[in-house]
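[1] Structure, please.
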Amino acid sequence: MEHMGRCVYGGIFEPGHPTADEDGLRGDVLDLVRELGVTAVRYPGGNFVSGYKWEDGVGPRDQRPTRLDPAWRSIETNEFGLNEFMTWARKADIEPIMAMNLGTRGLAEALELLEYANHPGGTELSERRIAHGAEEPHDIRMWCLGNEMDGPWQLGHKTAAEYGRLAKEVARGMRQYDADLELVACGSSGRSMPTFGEWEATVLEHTYDVVDFVSAHAYYELEGDDVASFLASSIDMDLFIREVVATADHIGAKLSSSKRINVSFDEWNVWYLKKFQQEGAPGEWTFAPRLSEDAYTALDAVVVGSLLVTLLKHSDRVTAACQAQLVNTIGSIRCEPGGPAWRQSIFHPFALTARYAQGEVLEPRVSAPTMATAKHGEVSVLDSVATHDAENGRVAVFVVNRHPSESVSFSTDLRHFGGGVELVEASVLGGEDLFAVNSMEEPDRVVPQAYDAVKVADGALEAELPPASWSMFVLQTS
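    Prediction:
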């Protein structure tokens, strides 16, 4: 959730909206966030954070300064800041992940923010928070040490050595306050960055002992009419994760450390970035401009479902992840000022995965035909993962048919779970109109469909998967 476009202003925060509560938070959006199943939200950016002064967003609103945000060429009124975010987070029942500015700021400002947010009281900064109406400490446990510092577009862009030294300095200072914080070092902004790999290695040589995570960011889009490559986007994400993990483990071995660094994939989604870059930033400085308010298609939803499959398959090392973003700007939720909120197509695979992917992730062994793609070479037409919730006797199977035009038969052995396995739900997204979208006028045009081309027989789940589709099967074991 970044101060970008209408994610915050006109998204989660709209005083005067018919559903707004006493804090100006849209109730209809809050309801959809809860339905989406979000468990953690990273705030306040994103590129925005590298020029942000957190002090501007606390205290009496009529005394907060209005600033220019060069990241998105926007006017920032600071009506919504740290304390408003924490109020929203508690109402949404999510864990906050706080990003801090290491672009234009450093150690002193990081420690001041930490003290303001987390110290119970008795110091100038903690008493200031209490005077601002937040009597209890926010107790934020997870902190991102800057954002995309490898990117030349980032305010305060640094070399890996420069950033690694600063991140280590800040992390060591934060741990003197609280040794149990979870800290995230900036990894690469994408696998295609020219410094990828070398960046992670250098940064982790500096920070290995004082951080818990290295971040990864990736966005995917349909380029031209290359549907097959787009449907195979998770191939790139899978390689990205494997390469980051290999690099981290190499540095651990080099340092003779028994510690294991995990991956925080804290920005990922389908984003039509090339279109956004071609359109450019607003010509004039504008408050909450409409930026990247893409209407996501059924095809986009299938790809998002496939990316979720990949994240689950790597959940031994990807132990935190954040889809970017939440509302309006490349968001799963859309809304209009004074009007309704609705679910984008990509809302549905996220919500169903969040609801049913519980317990233990089962590592798949997939045997399937392959198909040719221009970007990724030969790839399996099937992408799949399953989870087993032993406590509730539930198995959830998630599977993608990547083939743009051909259905494929799918089966999986259930004998491990004993007899009496019953299919309780089968849902599919995709199908005939891959470019259908949800809109304010037609909010339910793209929704998961129940379908009958599936059965449990002779100890196996068998299904006929439509072309370019994401499917979920929920089974109950005895």
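
[2] From here on, just use CA atoms for contacts and neighbour counts.
    Noted.

[3] Compute the number of surrounding residues for the spatially closest residue to Ala426 that is not a sequence neighbour.
    Sequence neighbours aside, Phe473 is the residue nearest to Ala426 in space, at 4.6 Å (criterion: CA to CA, 6 or more residues apart in numbering). The number of residues packed near Phe473 is 20, by other CA atoms under 10 Å.

[4] Assign a three-state SS to Phe473, would you?
    Following DSSP: H, G, I helix; E, B strand; the rest coil, we place Phe473 in the strand state.

[5] go on, Arg334?
    strand.

[6] so how many other residues sit close to it?
    27.

[7] Over to the one 5 residues further on?
    Other residues near Gly339 number 10, with proximity taken as other CA under 10 Å.

[8] show me the contacts for it.
    Listed by CA atoms under 8 Å, 6 or more residues apart in numbering, the contact set of Gly339 reads His17.

[9] Could you also give me the structure for this next sequence, so I can compare it with the first?
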Amino acid sequence: MRIVIDPAFKVGEVDDRLFGSFVEHMGRAVYGGIYEPTHPSATADGFRGDVLALVREMGVSLVRYPGGNFVSAYDWEDGVGPERPTRLDLAWHSIEPNTFGTDEFLRWAAVAGIEPLLAVNLGTRGIDAARALLEYVNAPRGTKWADMRPRDEPYGVKLWCLGNEMDGPWQVGQKTAVEYGRLAAETGKAMKWVDPSIELCVVGSSNSSMPTFGSWEDTVLDLTWEIADHISLHTYYDPAKFEDVDAYLRCSQDLDRMIDTVVATADAVAGRKRSRKRIGISVDEWNVWHQTANPHHVGHDGPFKHAPALAEDEHTVADALVVGCLLITLLRHADRVRIGCLAQLVNVIPPIRTSNGGPAWRQTTFHPFAHAARFGHGTVLRVELAGDEVEATAVRDGDGVTVFAVNRSAGTTPLDLVVRDLDLTVTEHLVLDGELGASNTAEHPDRVTPRRVAGAELPPRSWNVLRLT
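    Now for the predicted structure:
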């Protein structure tokens, strides 16, 4: 396989927010995930110290909160102040004690060193609740909601989602594109009057199989054009829904088509409006998800439970290769994809798993993300490949270049790297491979880990990071 890298052929600059993740009040993502006051490693605020260490190691730049489906019926006021009512969460058929809320999350984000992305409820609520939350979070002292904040200084949150998956029948407060677009436009207008410096992300389609995919984006952007900075794109891939492992390892081609479709739709709206504005794409939910093999929900007819174990998938080497391909796809669209959120961060379809009161460990999918977050900053260079046995991209940072590559084939693939106008050689080659069904567990947390190899051959079914200096 020959890859020609020319520094003159640029895709775009990588936005650091591409390496984000997601924490929703779902399952044990919060309670027992990032927050467990009785854990031996817990900080004074109740944050799990072992999880914080792994989040920093993973290189997460941004975290979206508090949902997800959860946000569509969430009263944010329940999660602030000294009185915290216990509520029924209809999204995940759970009991929500509201012990962990906005202030706890923003303190956790500061300790973790990540940028927060907050979502507002446009399912059961709207303009008033959103502008009040923004005032609470970002306004200086001297007004009702800002004076209720436990700290004097505003948090200064810049990124906000206007709802979540509002096209989905599983959503509390599902809306048509027109209903949602009008509400989002007015909510966004009011929010930008409160704080003109914020960026707003409007809701796109829940996935590419939605019957309104494309037309939803067209209508929503037409109605929200004045206030929208980004539009969301969500996608999950279930290995059981592919005919074989080869098809599963090619699922990133669907994400590639989705991004192209949303970009084309956004630019068509810009053309109709004679606007030079270019909407960013926020892929703020993406991952593999074993929904068939590990059903994440057991209906709405059983008892409500506090922090039930939902979607605690055990990720395999095959899953790690798919996550690697999806990361490469996001980087290859760095000219338009500004935000990415691997969903989710801990315990729910996670790169990090924990046991209550016990250890935290890295899943196989942790490693490609950590590599991309560490080495994927700079300028993405255009890489054209013959065939689809190898998925690859290249990122230039200063005088060096990093090539990320997934070898989908069952055989070793020699790589011929040709770098124009730069005197570079491969000085480090990291590989993640192994039996496709292998995974990491609490008992064997390091069964699947990256290794260093010599040369530029891509092992069979492998994730590769080649550092050229």
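
[10] The top helix by length along the first structure vs the second structure, mean deviation?
    In the first structure, taking DSSP state H as the definition, the longest helix is helix 233-254. When the second structure is superposed, helix 233-254 of the first structure averages 0.4 Å from its matched positions, counting by mean CA distance after the TM-score superposition for the first structure.

[11] follow-up on the earlier one: who are the contact partners of the one in the second structure that sits across from the residue nearest to Ala426 of the first structure in the alignment?
    Following TM-score structural alignment, the counterpart assigned to Phe473 of the first structure within the second structure is Leu466. Counting by CA under 8 Å, 6+ apart, Leu466 of the second structure touches Thr402, Val403, Phe404, Val426, Thr427, Glu428, His429, Leu430, Ala456.

[12] Closest one of those residues to Ser282 of the second structure?
    Ranked by distance to Ser282 of the second structure (CA to CA), the contacts of Leu466 of the second structure are led by Phe404 at 21.6 Å.

[13] tell me which element that closest one falls in.
    strand 400-407 (DSSP states H and E).

[14] Just give me how far that strand sits from the chain centre.
    21 Å (CA atoms, centre = their mean, to the nearest Å).

[15] rewinding a little: now a ChimeraX select for only the buried ones of the contacts of Leu466 of the second structure.
    One line in ChimeraX is enough to select the buried ones among the contacts of Leu466 of the second structure; burial here means 16 or more other CA atoms under 10 Å:
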select :402,403,404,426,428,429,430,456
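
[16] average distance between stretch 165-177 of the first structure and the second structure?
    With mean CA distance after the TM-score superposition for the first structure, stretch 165-177 of the first structure departs from the second structure by a mean of 0.8 Å once superposed.

[17] residues in the second structure aligned with that stretch?
    Stretch 165-177 of the first structure covers residues 182-194 of the second structure once aligned (TM-score structural alignment).

[18] Provide the secondary structure category for the residue nearest the centre of the second structure.
    Nearest to the geometric centre of the second structure sits Cys341, at 1.0 Å (CA atoms, centre = their mean). Secondary structure of Cys341 of the second structure, reduced to three states by three-state DSSP: strand.

[19] and it, what pairs with it in the first structure?
    Match for Cys341 of the second structure (TM-score structural alignment): Cys322.

[20] tally of neighbours for the nearest residue to its match once chain neighbours are set aside?
    Spatial nearest neighbour of Cys322 of the first structure, excluding adjacent residues (CA to CA, 6+ apart): Asp266 at 4.3 Å. For Asp266 of the first structure, the count of nearby residues is 23 (other CA under 10 Å).

[21] Repeat that for Ser407 of the first structure.
    Counted with other CA under 10 Å, Ser407 of the first structure comes out at 17.

[22] That one maps to what in the second structure?
    Using TM-score structural alignment, Ser407 of the first structure lines up with Thr412 in the second structure.

[23] Can you tell me the SS state at Ala132 of the second structure?
    Taking three-state DSSP, the label given to Ala132 of the second structure is helix.

[24] For the nearest residue to it once chain neighbours are set aside, pull up the helix or strand it's in.
    Beyond its immediate neighbours in the sequence, the residue positioned closest to Ala132 of the second structure (CA to CA, 6+ apart) is Trp145, lying 6.4 Å away. Assigned by DSSP H and E, Trp145 of the second structure belongs to helix 144-148.

[25] Next, the contact list for Thr38 of the second structure, please.
    Gly46, Gly357.

[26] what's the answer for Glu217 of the second structure, then?
    Contacts of Glu217 of the second structure (CA under 8 Å, 6+ apart): Gly204, Ser205, Val262, Thr265, Ala266.

[27] OK, contacts around the fourth one?
    Under the criterion of CA under 8 Å, 6+ apart, the contact partners of Thr265 of the second structure comprise Gly214, Glu217, Asp218.

[28] Also Pro443 of the first structure?
    Trp342, Arg343, Gln344.

[29] Which stretches in the second structure count as helices?
    Using DSSP H, helices in the second structure cover 49-58, 102-112, 127-138, 144-148, 177-194, 215-224, 245-248, 252-272, 317-332, 366-375.

[30] Out of these, indicate the one that is most buried.
    When you average the neighbours per residue for each of the helices of the second structure (mean count of other CA atoms under 10 Å), helix 317-332 leads with a mean of 26.

[31] In the first structure, what stretch matches it?
    With TM-score structural alignment as the criterion, helix 317-332 of the second structure aligns to 298-313.

[32] again with stretch 219-231 of the second structure
    Using TM-score structural alignment, stretch 219-231 of the second structure pairs with 202-214 in the first structure.

[33] how far does that stretch stretch from start to finish?
    12 Å (CA to CA, to the nearest Å).

[34] for stretch 203-217 of the first structure, same thing?
    16 Å.

[35] which residues are in contact with that stretch?
    160-161, 163-165, 167-168, 171-172, 175, 182-190, 200, 241, 248, 251-252, 255, 259-268.

[36] Also stretch 280-295 of the first structure?
    By CA under 8 Å, 6+ apart, stretch 280-295 of the first structure touches 4-6, 9-10, 68, 72-77, 271-272, 276, 328-331, 344, 437-439.

[37] and that stretch, which residues are buried?
    Neighbour-count burial for stretch 280-295 of the first structure [16+ other CA under 10 Å]: Ala281, Trp285, Thr286, Phe287, Ala288, Pro289, Leu291, Ser292, Glu293, Asp294, Ala295.
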